[in-house]
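give me the fold of what follows.
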Amino acid sequence: MIELAFPLVLLLLPLPLAVFYLLPPHRKQVPGTRFPFFRKIVVATGLTPSSGSVIFRRSILQMISAAAIWGLLVVALAQPEKVGDAIVVEKSARDIMLAIDLSGSMDQRDFPALDGSRTQRLEAVKAVVGKFISTREDDRVALIVFGTRAFVQAPFTEDLESLRALLDQTEVGMAGPHTALGDAIGLAIVTFQASEIEERLLIVLSDGGDTGSRMTPVNAASIASRYGIDILTIGVGDPEGSGDQRLDEKTLEAIAASAGGTYQFAGSEQALAQIYTRVAEQLPREVETQSYRPRQSLSHILLAAAALLGFLTVAFLQISTYRRREA
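Next up, the predicted model:
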């Protein structure tokens, strides 16, 4: 299908006719020579003299060529476009960020696995979170890891396979032995600021209390709430532990409450999998659909045709004039 981007330009098509009929012809005075024997010349040539100016007449070929060239130029100015079939593009309407605790306590091999054995906390977390990532086909997902410091392991991406690969490469202690939970939330806020998507969810998974943040986790969560970031906290440690090994459920609950989210405790790999399953069910498919039709301009073809027609007309007239002179 062909459409005109500026169809009103076609109103210029009758402009040459308006100029021809409404404006007087151009007049120019030129010097002349008087012949005392003018009458004899007229009789000898057999011509009939007349008064007035000389108006050059164009041939039919010139008129047709000029009209065709003008029409091609006007249509080219209207920018004809070849419009293709509609193309529908879907993009994510939600950003999900995963913050995973890699502090030294995540190396504890006391986490009940699905088969009843005891496994490393981080290994169980990576298995469950990896499956959750696979279900977020229509979302952009990012990964933050934190210990003594917080780092962006993967920025927001729709390449879920690469994201899972980066998750699998994480190891206990790679971000330091302590738990900077508040710094992780602060880093998440900064990362979310680069996103233009309104639906924002931060899932924080930790097995200990905050032991080294420059900003308290609750204050960071309050700031996150002002930026429209919902926070879900998940605890996987031991609430009855001691020192840095004890899971600080009160802090995780306060973080979730400050950001309008919820706190969930996962005492086993099965419980953790159930939590992520519920989260996946509560986050239905949400995408923004955009459609457009590819357009290809055809103006250059018309301009080339006008130039070619003008060249051929001039060439034909020159050849005709040359042949008349030779004859």
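
please count neighbours and contacts with C-alpha atoms only from this point.
Fine.

okay, now Ile319: neighbour count?
By other C-alpha atoms under 10 Å, 11 other residues sit near Ile319.

distance of it relative to Ile64?
As for Ile319, its distance to Ile64 is 18 Å (criterion: C-alpha to C-alpha, to the nearest Å).

quick one: buried residues of the helix or strand hosting Ala76?
Assigned by DSSP states H and E, Ala76 belongs to helix 60-77. Residues of helix 60-77 classed as buried by neighbour count (16 or more other C-alpha atoms under 10 Å): 65-67, 69-77.

top helix in this structure by residue count?
helix 299-326 (DSSP state H).

elements contacting that one?
helix 60-77 (3 or more C-alpha pairs under 8 Å, 6 or more residues apart in numbering; DSSP states H and E).

which secondary structure elements does the very next helix or strand once past the helix it packs on contact?
For helix 60-77, the following helix or strand on the C-terminal side (DSSP H and E) is strand 80-83. For strand 80-83, the helices and strands in contact under the criterion 3+ C-alpha pairs under 8 Å, 6+ apart are strand 2-4, strand 295-297.

second chain to compare with the first, below:
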Amino acid sequence: MRQMLYITFSNPLWLLLFLGLPILILVYIWYVRKRSPLMFINGTSVNPKSVFSPFSPLDYLFLIRMMAIVIIILAMANPELKYRQKIRSPFSTSDIVFALDASKSMLIEDLKPNRSEALKAVLNRFVALRMEDRIGMVLYAGESINWCPLTKNSKQLLKSINSMQHNELNDGTAIGSGIVTAIKALQNSKVKNKVIVLLTDGENNAGIIDPLLAAQFAQRLHIKIYTISIGRTGFAPMPLKDLNGKTYYQKVYCTINETVLKRIAQITGGTYFKATDVGTLRTVYNQINRMEQQQQRWVYHNRYESYRLMLVCIALLLLLTETILKMTVLRTWPS
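Just a heads-up that it's a prediction; the model follows:
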């Protein structure tokens, strides 16, 4: 975003040459136009009546040349458009890590087409809204893995999101391990605003790291954690495959420890959200995006845009036009 202020000259002393223009005009009128009874353009004589007419060939050529001189003087003075540009402060960028539950229960279809695919669609939109930030991704189930390091390469990140698998890790829900892996992904970050967006559809039942202890570790490193629970509690049909590759459904009981998720967010200065359908999940990530935008800082810089090159091109075009006219149209100006 930019706001135009005014036009200025970086070398204004060249504008003093305009004081000489009246002298050039007087010289033309006195010594050329009035005192020469017969003028020649490229060796072709011009009738004096034509010379003293209001629109003689020499008048046209002189006018074009004067315009070129005026523009050349302006170019030497270097006119610049000064404008104020609003840019995002580099100190207000964020490093964000998605810590995503990759347990097999994410394949439950209470969100359509299932929890995992619904999440991918929402994350794709979130990434598009945060192009200035570095974003990474951690997957956790019974164990955790840094699936995509922090990057501004949105294509690489989106490829990692859309290739997220649920059979790469031992099954389970090790929330504490997921938080610690996300912290490690942020440990070399130099930005002030470091964020983990933790999503799970279950409660901590694997790993050796207590989620609240991991949250305290994040708090000491000034890392904020947003926590999200996805799906509903109770029985839900989970798709499984038999030995022949045929899909069948088995009802499993889902529980979410909201108390722990709220406490993780509270310790680190984040917020807890609950998403029970696709619309709510989309709203949650939109809210997180808006909350993080409030962390942004904007600064104003004065910028200058020079018009010297454009003026030089116009002057050269005028001089070329003068030459062409002398050799074509005005060469055979009627007597």
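
thinking again about what came up before, okay, angle between the helix holding Ala76 of the first structure and helix 299-326 too, please.
In terms of direction (axes from the mean of the first three to the mean of the last three C-alpha atoms, to 10 degrees), helix 60-77 of the first structure departs from helix 299-326 by 170 degrees.

in the second structure, what stretch matches helix 60-77 of the first structure?
Following TM-score structural alignment, helix 60-77 of the first structure has no partner segment in the second structure.

so how far is the longest helix of the first structure off the chain centroid?
47 Å (C-alpha atoms, centre = their mean, to the nearest Å).

which parts of it are buried?
299, 302-303, 305-306, 309-310, 313.

in CSV, list these along with distance to Ile234 of the first structure.
Compiled in CSV, the buried residues of helix 299-326 of the first structure are given as follows (distance: C-alpha to C-alpha, whole Å):
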residue, distance to Ile234 of the first structure
Ser299, 61
Leu302, 66
Leu303, 66
Ala305, 70
Ala306, 71
Leu309, 76
Gly310, 77
Thr313, 82
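
quick one, strands of the first structure?
2-4, 80-83, 87-92, 94-101, 111-112, 118-119, 140-146, 150-157, 199-206, 229-235, 263-265, 287-292, 295-297 (DSSP state E).

ranges for the helices of the stretch 151-300 of the second structure?
154-162, 175-186, 211-220, 258-268, 278-293 (DSSP state H, counting those that start in this stretch).

which one of these lies nearest to Arg130 of the second structure?
helix 278-293 (7.9 Å; C-alpha to C-alpha).

what packs against the closest one?
helix 115-129, strand 272-275.

what residues does that helix touch?
111-112, 118-119, 122-123, 126, 129-130, 226, 230, 273-275 (C-alpha atoms under 8 Å, 6 or more residues apart in numbering).

next, the angle strand 193-200 makes with it.
170 degrees.

the inter-axis angle of helix 278-293 of the second structure versus strand 223-230?
170 degrees.

whereabouts in the second structure does stretch 159-170 of the first structure align?
Using TM-score structural alignment, stretch 159-170 of the first structure lines up with residues 153-164 of the second structure.

against Arg263 of the second structure, how distant is the residue mapped onto Arg136 of the first structure from the second structure?
Correspondence of Arg136 of the first structure to the second structure, assessed by TM-score structural alignment: Arg130. Per C-alpha to C-alpha, Arg130 of the second structure is found 27 Å from Arg263 of the second structure.

quick one on the thing from earlier: and the match of Arg136 of the first structure, how many residues sit next to it?
18.

all good on my end, thank you.
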